[in-house]
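[1] Generate coordinates for the sequence data below:
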Amino acid sequence: MNQPKYLYDRKGPWPQPSPSHPFGEAPAVVHIPKDEQRTWFWNIGFRYIRNILFYWPKAVWKAWQNPTWEILDDDVFCDQIYTTPLAKFLNPTIDPDLQEIFEAQLAEKDRDSTYFVADFRCMQNVVPFKGMYVASTAVLMSKHKDESKLKIHAIYIFETKLLLLPTDGQAWDLAKNFAMMGATYRILLSTHPILHFPFDTVNAITKTALPVDNTVFKLLYPHFQFTLTLNDSVLESKSSPVYNDQKYPFTGFCGPQDGLLTLLESGYAGIEGNSSYPKFKWDIYPTEVFSDYNVYLMEYYQAFKRFTDGVVKNIPSDEIQDIKIWADYISDWLPGFPNGEKIMEGDLLSGCLAKIMWDLSVAHATDHHSYGTIPINRLPLRMRVPPPSSKKDTFNVKDQAKFIDVFKYALEWKLFFNDHTVTKLIDVDYKFQTPELQKLQTNFLQDLELVDLHMPVKKYMDLNEISISIQF
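    Purely as a prediction, here's the structure:
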C-alpha cells in the first residue's frame, strides 16, 4: 500500500496566536519553510529593493508637484467612496448613538433614498507623532434609488464633539479630509487585512495536513503562492510599513506601531456595540458591499462557486476523511469555519473552497488595483492641522502636510499599496489528473473570460491583471 505524500512530510507551517497581538489579531504563521522564503524574495522582496533604489526620484517629483492634500468637493468625496473599495464602509444600519448624533438630518430623510453611515472610529486609538493630528469621524450619506451616486449630509468629529454640514465652509472641507484619512487607514489597516491574514491558517494547514494528491490540496495550492512570507513580513518585519520605523523612507503612516495595530484589531476582533465593526466570523459568502463593487465581486465569486461545485462532486470517497480532518484543524483556529462533521453537508465545502480561491485572487488584487487608481493627494495619511473644533474654523490648505509626508506616502504606495502581479489567475494550472477535473478547469478559465467580457458594471480590474495569489 502506497503511503500518502505530504508537501513537508507533515512538518510544515502551522498557525499560532499572533506574536504582536495574540488576542486581537488573526492567527499568524511565523515558521515558514526556507524555500518559500527564497521564492518570495526573488519574486517580490527583490522588487521592493529595486523600487526603493530607483522609484524615489519619482516620489520626490510627486511630492514636489503637490506637497499637500487636495480639498475634495462633495461630489468627488462621494464618488471616491462609492466607486472604489471604500464603498465597503457604507453601513445601512445606523446604530442608536449615531441616530442621536444625526437626528436632525434623519428626521428629514428622503423616503426614496437609502441612508448609510461610514464610521471611522477605528482611528480613536491611533496616537500621532508630534505635530500631527488624527480624528475619529462618522459620515452620514444617502443614495437615491434611481441614482448611482451618493449624497453627503453631515460629518461628526468625536474628539471635538462637532457636527458639521456642507454649509460650514472651511471647517466642512477640513472635516472631509479627516474623514477621508479615516477611510484610508480603515481600508489599509482594518478592512483589507481581513483578505490577508485569516487565510494564512488555511494556507498552512492545507500544506501540512493534506496529501499533495488530495483534490482540495491541488485546488488551493496555486492560490497560496508567496503569501505566507509576504504576510509575515507585513506583520513582523521591523522594516514593515505597519512597524512604521521613521528611519525608512517608505513609512508614511502618522504614528507608531502600537496605535496602528489597534486598527488591525478593529477589523478582526471588532468594536463591541458598533455594527460597522463586527467580529470576524467565517462565511462562505462575501460580505455585501452597497455599490457596484459588490456586483463585480459577486460575478467572479459565482464563477469560482460553479467551478468548485463541479470539483467537489468529483472528489474520490477515499479523500473525504482527510478533508474532514483538515476542516477540524482549521475550525479550531478560524471562528465559524465548518468542522469535520459539517464540512461535507450541502455546499459548505464548495463554498469554502470558492471563498478561499476568490479571496486570495480577485478580491485581494482588485482592492489594491482600485485603491491605486485614486490620486494619493486625495487620500491623506498625515494631517498637520488639527480637526475643526467649531464651525467657523479656518486653515491654510498648504499646512495640511509637508513635502516629506507626501514623499513617504508616494514611495510607500509604490512598494505596498499598488498592485504588481507576478503570476496571473488566468494562467492557473491545478495539475488535475482525471479528464473530468481537467475539463472542469478548462470550463472555469473560459467562465472567467466570459465574466470579464460581459461584466454588467464597471470593470474594476481586467482579468488579465488579476494575480493568482496575494503577491502585494
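[2] When you work out contacts or count neighbours from here on, use the C-alpha atoms and nothing else.
    Fine.
[3] residues near Gln321, how many?
    11 (other CA atoms under 10 Å).
[4] For it, which three-state class applies?
    On the three-state scheme (DSSP: H, G, I helix; E, B strand; the rest coil), Gln321 is labelled helix.
[5] Show me which positions of stretch 391-411 end up buried.
    Lys391, Gln400, Ala401, Lys402, Ile404, Asp405, Val406, Phe407, Lys408, Tyr409, Ala410, Leu411 (16 or more other CA atoms under 10 Å).
[6] So which of the residues you listed belong to helices?
    Of the buried residues of stretch 391-411, the ones assigned to helices by DSSP state H are Ile404, Asp405, Val406, Phe407, Lys408, Tyr409, Ala410, Leu411.
[7] for the stretch 51-200 of the chain, what spans make up the helices?
    Secondary structure of the stretch 51-200 of the chain (DSSP state H, counting those that start in this stretch): helices at 56-65, 74-82, 96-101, 103-107, 169-186, 193-196, 198-209.
[8] quick one: which of those is nearest Lys238?
    Lys238 lies closest, by CA to CA, to one member of the helices of the stretch 51-200 of the chain: helix 193-196, at 18.1 Å.
[9] quick one: contacts of that closest one?
    Under the contact criterion CA atoms under 8 Å, 6 or more residues apart in numbering, helix 193-196 has outside partners Asn231, Leu264, Gly267, Tyr268, Asp359, Leu360, Ala363, His364, Ile470.
[10] Alongside the first, I'd like the structure of this one:
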Amino acid sequence: MSSTRTSPRRVKLRRAFHHIPRAIGLVSVGARVGAAAREPRLNQVLCQLGVLERDPATAKDAPLLEALPWGGKPVTAPAPRPPAGIDGMWPQGPICHADFYPSVLHLDPRERDDHLRYTALRYLGQIVSASPRAAWRARVRPRVRALDDAKFCELLTQTSLAQHLCSTLSEADRDAFASTMQGELADYAKIDFSGMRPDLALPGIELMPTVTLFHRQRDHRHRVVAIRLRDAVFTPRDGAAWALARYFVLQGAHVQHTVIVHPRLHFPSDVINAVSKSALPAGHLLARMLLPHTRFSLGLDLAVTHHRRSVLFNSQREVYTALPLTTEGICAAVTLGRVGMPGNHAYPTYDYWGVTHDERTRFGRYCQQWQDAFEDFTRGVCAQIPKGDPTVARWADAISEWVPGFPGGATIFRGDLLAQAIARYLTAVTVLHSGDHYSYAAIPIEYLPMRIRVPPPDEVRPASLDLDKLVSAEDHFRHQLCHRMFFAPTVIESLNEVRYRFRTPAARQAAQRFQTAQHQLDARWAGSGFPASYEIASSIQY
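    Below is the predicted model:
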C-alpha cells in the first residue's frame, strides 16, 4: 500500500492536537465522570442507542484480574533483586501471569508521571471525544468492506503484516496444499495463523486457525493460492466460502500481529531500558547512546501488563476492548509469542536475534535498510568504548539473564557484537515498533473485522455472503475506539528530534552521519506507506 507522506509541519500540528483529549481526560479525572468513573452514564446512553448490546458493568472479569489495580495506584509486587551496588529499577518475574515476559514492576515516579500525563489522560479523553463518531459509524456506516484477491494480497504482503510471511512449509502444509501447488517449492510462502484458539474466543464470536498459501511473483508481489481452515482447503473457485475464509484470515492477522508478535518489541526492551538506567553511569558513552530512546516506555508497558483496565486483557467491562478472545485466551496468545509452537517455523521461541527482515517484501527491505543505518551509527560510537569495559560487561550480564539470546559480558566485545546488539534494540523501539503501528493503522478497519459472528465455511458452506452479518454494531464501535486509542500512532517525540550529547568528536561524527542517513531513507521511502524519521517515535511511546 502506498500513500502520500505527511509533511513534518503537519505531523507536529497533529501532535499538538493530542493535547485536546489529554485535557478532556484531566477534566474527567477531576470531576470523576466519563471514563474516569467505574460505571459511566455514557455506557447506558450507548445501550439505549443500540450501539452496545448490554451495559458493560454487567460483564464479569477473569479471576486473574482481581489482583490488578483499577485506577491510578501501582500494582502491589515484591521488590526486585538487583545485583549488589545497584539501587534502581530492575526486571523481575511478572505477577499477572507466570508465562508473560519479565516485567519492571517498581518504577521511578517520573516514569509513572510520564505515562499518566501523556498516555493515560489521552486514553480517558479519547473515550469521551471519539465515542459519538464511533457510535454513528457503527450504526449507520458499512461495518465490513468487500474485497477481492488482489486487495487481500495487498493487505497481507504489502504492509507491515508481511512480516508474517513464512518461507518454510511444514509437511502438513505440503500435504494439505499438494493439489494446488505447481513448480518449485521455493516459489511458495505461507501466512500461518494456526495459533488461533476457537475454544478461547468470547461467547458468540467465531475464531479459526488458518494457513494461507501464496505464490511468489517475479516483481516481489504475491498471488493467493489457497486457504486451509482447520482441515478444509478453500480456493478462489469456492465462491462465498472463499470470500468468508479470507475474512477469517484477516481476523487472525489482528490477533497474531497485536497479541502474539508485537509484544516481542515491547516487553524484552523494558529489561534493556531499566538496566541501562540503573546500571550505567549517566555520563557513560553507552548511556548517552541508549537513554534518549527509553523515555515513555516503562510506565506504558507496566500499565499494559499489570493494570485491570489494560486493553490487552480484553475485559468486556470496558468499551474499547475489541479483541475476540477471553482474558485467558489473551494470556495464552501472549505466551505463544514468547515460548513458540514446536515444529512450526511461523511460531518461533522468542530470541533477541530472532527478528529477521525478509528482503523479498517491501516492509522487510524498509526495516533492513533502517537497521543497517543504525548499525553504522552504533559501530561508530562503540568504537570509542574500550574493549573489556567492566561497566559494559556487567550491563550485558544483567540483560542476558532476562533476555534470551542477548550476549553476556564474556561475549559482548567479540567483533561488532556490542554495536549489533545496541542497533537491534534501537531499531526495535523506534523503526520496527512505529513501522508496525503506522502501516497497520493505515488499513481501514472495515477490511479487518476483529470479531466475526457467522459460522466458518468448513462448518456451514454459505451460498452467499452477507457482510452486514459478520460484525455487530458493538463490535465495530469497540474496534473504532481500540484503533484510535491504541493502534493509531501517537508520537510524543520523534526519532529525528533525538540529540545524543556526545562529547567525543568521533561519536558526534557518527551521530551526524546517522542524521544524514535518516534524510536519505526518508527520501527513498517517500510515499511507501511506511513512516519517515519525523513520524517514527524515538522510543516505545504508544
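[11] before we move on, the earlier item: JSON lines please, covering the contacts of helix 193-196 of the first structure and showing neighbour count.
    Converted to JSON lines, those look like this (neighbours: other CA atoms under 10 Å):
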{"residue": "Asn231", "neighbour count": "21"}
{"residue": "Leu264", "neighbour count": "26"}
{"residue": "Gly267", "neighbour count": "26"}
{"residue": "Tyr268", "neighbour count": "24"}
{"residue": "Asp359", "neighbour count": "24"}
{"residue": "Leu360", "neighbour count": "24"}
{"residue": "Ala363", "neighbour count": "24"}
{"residue": "His364", "neighbour count": "24"}
{"residue": "Ile470", "neighbour count": "26"}
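[12] Between those residues, which sits nearest Ser291 of the first structure?
    Each of those was checked against Ser291 of the first structure using CA to CA; the closest is Ala363, at 14.8 Å.
[13] That closest one against Tyr296, yeah?
    No: using CA atoms under 8 Å, Ala363 of the first structure and Tyr296 do not qualify as a contacting pair, with a distance of 9.7 Å.
[14] host element of the residue nearest to Ile343 of the first structure when sequence neighbours are not counted?
    Of all residues not flanking Ile343 of the first structure in the chain, Leu349 sits nearest, at 5.4 Å (CA to CA, 6 or more residues apart in numbering). According to DSSP states H and E, Leu349 of the first structure maps onto helix 348-358.
[15] which residues in the second structure does the following helix or strand past that helix match up with?
    Beyond helix 348-358 of the first structure on the C-terminal side, the first helix or strand identified by DSSP H and E is helix 364-372. Alignment of helix 364-372 of the first structure against the second structure: residues 433-441, by TM-score structural alignment.
[16] hang on, Asp35 of the first structure in a strand?
    No: checked against three-state DSSP, Asp35 of the first structure lies outside a strand; its state is helix.
[17] mind checking what Arg308 of the second structure lines up with in the first structure?
    Here Arg308 of the second structure is matched to Lys238 in the first structure, going by TM-score structural alignment.
[18] how far away is that match from Gln400 of the first structure?
    Distance, Lys238 of the first structure to Gln400 of the first structure, using CA to CA, to the nearest Å: 28 Å.
[19] one step back: and the helices of the stretch 51-200 of the first structure: which comes nearest Arg121 of the first structure?
    Across the helices of the stretch 51-200 of the first structure, Arg121 of the first structure has its closest neighbour in helix 169-186 (7.9 Å, CA to CA).
[20] residue range for that closest one in the second structure?
    The aligned range for helix 169-186 of the first structure is 239-256, by TM-score structural alignment.
[21] ok, now which ones touch the residue nearest the centre of the first structure?
    In the first structure, the residue lying closest to the centroid (CA atoms, centre = their mean) is His192, at 1.5 Å. His192 of the first structure makes contact with Arg186, His364, Asp367 under the criterion CA under 8 Å, 6+ apart.
[22] Please apply the same query to Arg394 of the second structure.
    With contacts defined as CA under 8 Å, 6+ apart, Arg394 of the second structure is in contact with Ala279, Gly409.
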